[in-house]
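Chemist: this one's sequence-less:
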């Protein structure tokens, strides 16, 4: 039977069910135990599974990730949480030097079945280091998988796939849509393959690629251009690494146009990689310049400025129209 859940509830359900299925899973991090996480994603996990399997840690991201490496090598499946993705930088050395490279370094002797979870992105009027979109930093590192869901249904299915994966997965959760809407989510386990994008709606005039919280804003923009006789094919990338290149390349071959919408800064962002792939694989099909609509090349602003930073449905709609009318 499906339940109607928001993203927080869907992720919590995935954790509950997977911990019941597999006793090697441990969940720990900053305030995940007694408080159930800063956004209450891990609420009641400690009550059900006890302090040995769900526990709080010091505010020491490098130690959180470093201990997970040791646990994963020795037979556990750790799921660690950092309160915000912007707090992941102290753990950067562990993630690059050990998490991403252990399988290669040991020539396949060791693998790290671990998940690093963090609330990600802006839009909740938070303070400094709470609103970054850092997916490009980690997607560029071989050995890491980077997943960003956009719906409660996808969040549960992708997280279960991440937990069961025998390699490390960074699971970035767009906090702006944690409680923005509800969706039917089945009880019991189901998996959504990591590395497979989703065509949310088919279209003929332009391909729009996005992920995370921005997908919802693109959908609002599509409604705005409907009366202008513009048919949009919307692709939710879902997984930044590995990237489902075929999904948007084949789409562009049909539509002849592409717009990438993401919240992170423009320079060296994921949008640049997508457009490069399109230029390599579908250049002769293009009828307009491949286009990016993104955040700015600045530090994410404090609350009073964030509405000027994140692409709005109005800006997205105008850009869609500009590309189609080129």
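Modeler: Structure received. Nothing here was measured: the structure is a model prediction, and the numbers come from that model. Residues are numbered from 1 along each chain as shown.

Chemist: please count neighbours and contacts with C-alpha atoms only from this point.
Modeler: Noted.

Chemist: quick one: residues contacting the nearest residue in space to residue 296 that is not next to it in sequence.
Modeler: Leaving aside its sequence neighbours, residue 296 sits nearest to residue 265 (CA to CA, 6 or more residues apart in numbering; 4.8 Å). By CA atoms under 8 Å, 6 or more residues apart in numbering, residue 265 lies in contact with 133, 294, 295, 296, 297, 298.

Chemist: got another, please set it beside the one above:
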């Protein structure tokens, strides 16, 4: 296996799929140039460097710099998908979905259903999400709970470079619209990536990253690593934790969560989105409804407070879930009587 950074796994997978399938096209703000560059094969490929070199390799007809208009980007991607292309559209920040929510929610997500299964919309919408860079309330949000609640969309949240590779390839080859969420703080993370050019990970299959008998911890994205650190620390005390990486929130691997809770009897859900009407609340409700008889303690959610994300470094740190907060949540369900 090769060592690869998260951002490079994004880039290499897109390049491989573009080389394999001429219907794959890339579009978005600064996907050719970025940061004031003039564009061309030496351009950095956007502010996240996830499309570097694609323009030089595939040309202007398949790598399209767009205006700063999320509505235009997603509207164009919708039309491209309906007409036989496989667009990979980039929204620079997930926070901007509000500008193009009609195209995503009322159009892309409903095409197949409203046309009686006679059409398909094989579009991927990539978004950078998450806090930790002191980018304040309008550039730091986790929006997966909004998108997960929209029928017709598939929502993917990879936690490792290997999962980026396998899940993004699956997304590009899928015939339905896929929201592909990349945490900004993970772009520089390195890890092993399979060499198989057809390596794919099916949607709706969670990954068990730690195994234990005492508590089930469920998370995704950046916070998965925090959960693993807590599990490793508690293992030294003889406390065993199942750590489940959701990988996709829609479809959701309910079986993996319920099977684990039936053994451990305790659930802690860790999520970066706000708590009200969020993913953590949804998973706690799922387990309470379907595995109530197995529970030894009420499910616990570790999330930020229901407030906008602060700008100040100290306040942002206090806002976000942390290793200490996750550990406290685990100890709370362990100590419940």
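Modeler: Structure received. Note that the coordinates shown come from a computational prediction; the quantities given were computed from them, not determined experimentally.

Chemist: can you calculate the TM-score here?
Modeler: Put the two chains on top of each other and the TM-score (TM-score structural alignment, normalised by the length of the first structure) is 0.97; 325 aligned residues with a CA RMSD of 1.1 Å.

Chemist: ok, the contacts of residue 265 of the first structure vs residue 47 of the first structure, which is closest?
Modeler: Of all the contacts of residue 265 of the first structure, residue 133 has the smallest distance to residue 47 of the first structure: 32.3 Å, by CA to CA.

Chemist: which non-adjacent residue is nearest residue 146 of the second structure?
Modeler: residue 278 (7.9 Å).

Chemist: what does that neighbour align to in the first structure?
Modeler: Using TM-score structural alignment, the partner of residue 278 of the second structure in the first structure is residue 269.

Chemist: ok, now how distant is that match from residue 136 of the first structure?
Modeler: Distance from residue 269 of the first structure to residue 136 of the first structure, counting by CA to CA, to the nearest Å: 6 Å.

Chemist: helix, strand or coil for residue 19 of the second structure?
Modeler: helix (DSSP: H, G, I helix; E, B strand; the rest coil).

Chemist: against residue 293 of the second structure, how distant is it?
Modeler: Taking CA to CA as the measure, residue 19 of the second structure falls 52 Å from residue 293 of the second structure.

Chemist: same check on residue 79 of the second structure?
Modeler: Residue 79 of the second structure is 49 Å from residue 293 of the second structure, by CA to CA.

Chemist: how long is stretch 88-100 of the first structure from one end to the other?
Modeler: 15 Å.

Chemist: what does it correspond to over in the second structure?
Modeler: With TM-score structural alignment as the criterion, stretch 88-100 of the first structure aligns to 97-109.

Chemist: buried residues, that stretch. List them.
Modeler: 97, 100, 101, 103, 104, 105, 107, 108, 109 (16 or more other CA atoms under 10 Å).

Chemist: what do you get for stretch 176-187 of the second structure?
Modeler: 176, 177, 178, 179, 180, 181, 182, 183, 184, 185, 186, 187.

Chemist: show me where the second structure has helices.
Modeler: Here the second structure has its helices, by DSSP state H, at 6-20, 54-58, 70-82, 101, 111-114, 144-148, 161-173, 223-235, 254-264, 279-290, 313-319, 323-335.

Chemist: how much does the fifth one stray from the first structure?
Modeler: Going back to what we said before, that points to helix 111-114 of the second structure. When the first structure is superposed, helix 111-114 of the second structure averages 0.9 Å from its matched positions, counting by mean CA distance after the TM-score superposition for the first structure.

Chemist: what sits up against that helix?
Modeler: 118, 119, 120, 121, 152, 176.

Chemist: residue 33 of the second structure: which of these is nearest?
Modeler: Among the contacts of helix 111-114 of the second structure, and counting by CA to CA, the member closest to residue 33 of the second structure is residue 121, at 27.4 Å.

Chemist: can you pull the contacts of that closest one?
Modeler: Residue 121 of the second structure sits in contact with 78, 81, 82, 108, 111, 112, 175, 176, 177, where contact means CA under 8 Å, 6+ apart.

Chemist: looking at residue 269 and residue 136 of the first structure, which one has more neighbours?
Modeler: For residue 269 of the first structure and residue 136, the more surrounded residue by other CA atoms under 10 Å is residue 269, and the numbers stand at 21 against 18.

Chemist: the more buried one contacts residue 134, correct?
Modeler: No. Using CA atoms under 8 Å, residue 269 of the first structure is not in contact with residue 134, being 9.1 Å away.

Chemist: what's the match for residue 132 of the second structure in the first structure?
Modeler: Looks like residue 132 of the second structure aligns to residue 123 there (TM-score structural alignment).

Chemist: and what of residue 243 of the second structure?
Modeler: Under TM-score structural alignment, residue 243 of the second structure pairs with residue 234 in the first structure.

Chemist: that match contacts residue 197, doesn't it?
Modeler: No. If you go by CA under 8 Å, residue 234 of the first structure and residue 197 don't touch, sitting 10.5 Å apart.

Chemist: picking up where we left off before, need the contacts of residue 265 of the first structure in CSV with distance to residue 261 of the first structure and neighbour count, can you?
Modeler: Listed next are the contacts of residue 265 of the first structure as CSV, based on distance: CA to CA, whole Å; neighbours: other CA atoms under 10 Å:
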residue, distance to residue 261 of the first structure, neighbour count
133, 13, 22
294, 6, 22
295, 9, 22
296, 12, 16
297, 15, 12
298, 17, 10
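
Chemist: let's see which of those residues end up in strands.
Modeler: Within these, residues falling in strands by DSSP state E are 294, 295.

Chemist: of the contacts of residue 265 of the first structure, closest to residue 258 of the first structure?
Modeler: Closest to residue 258 of the first structure, out of all of these and judged by CA to CA, is residue 294, at 13.8 Å.

Chemist: residues touching whatever residue of the second structure lines up with residue 158 of the first structure, list them.
Modeler: Superposed on the second structure with TM-score structural alignment, residue 158 of the first structure falls opposite residue 167. Under the criterion of CA under 8 Å, 6+ apart, the contact list for residue 167 of the second structure reads 156, 158, 200, 201, 202, 203.

Chemist: burial count for the closest residue to residue 239 of the first structure other than its chain neighbours?
Modeler: Once flanking residues are discounted, residue 239 of the first structure sits nearest to residue 147: 4.5 Å by CA to CA, 6+ apart. Using other CA under 10 Å, residue 147 of the first structure has 28 other residues around it.

Chemist: from residue 222 of the second structure, how far off is whatever residue of the second structure lines up with residue 147 of the first structure?
Modeler: In the second structure, the residue matched to residue 147 of the first structure (TM-score structural alignment) is residue 156. Distance from residue 156 of the second structure to residue 222 of the second structure, counting by CA to CA: 13 Å.

Chemist: distance of the equivalent of residue 256 of the first structure over in the second structure from residue 297 of the second structure?
Modeler: Alignment note (TM-score structural alignment): residue 256 of the first structure maps to residue 265 of the second structure. Distance of residue 265 of the second structure to residue 297 of the second structure, computed by CA to CA: 7 Å.
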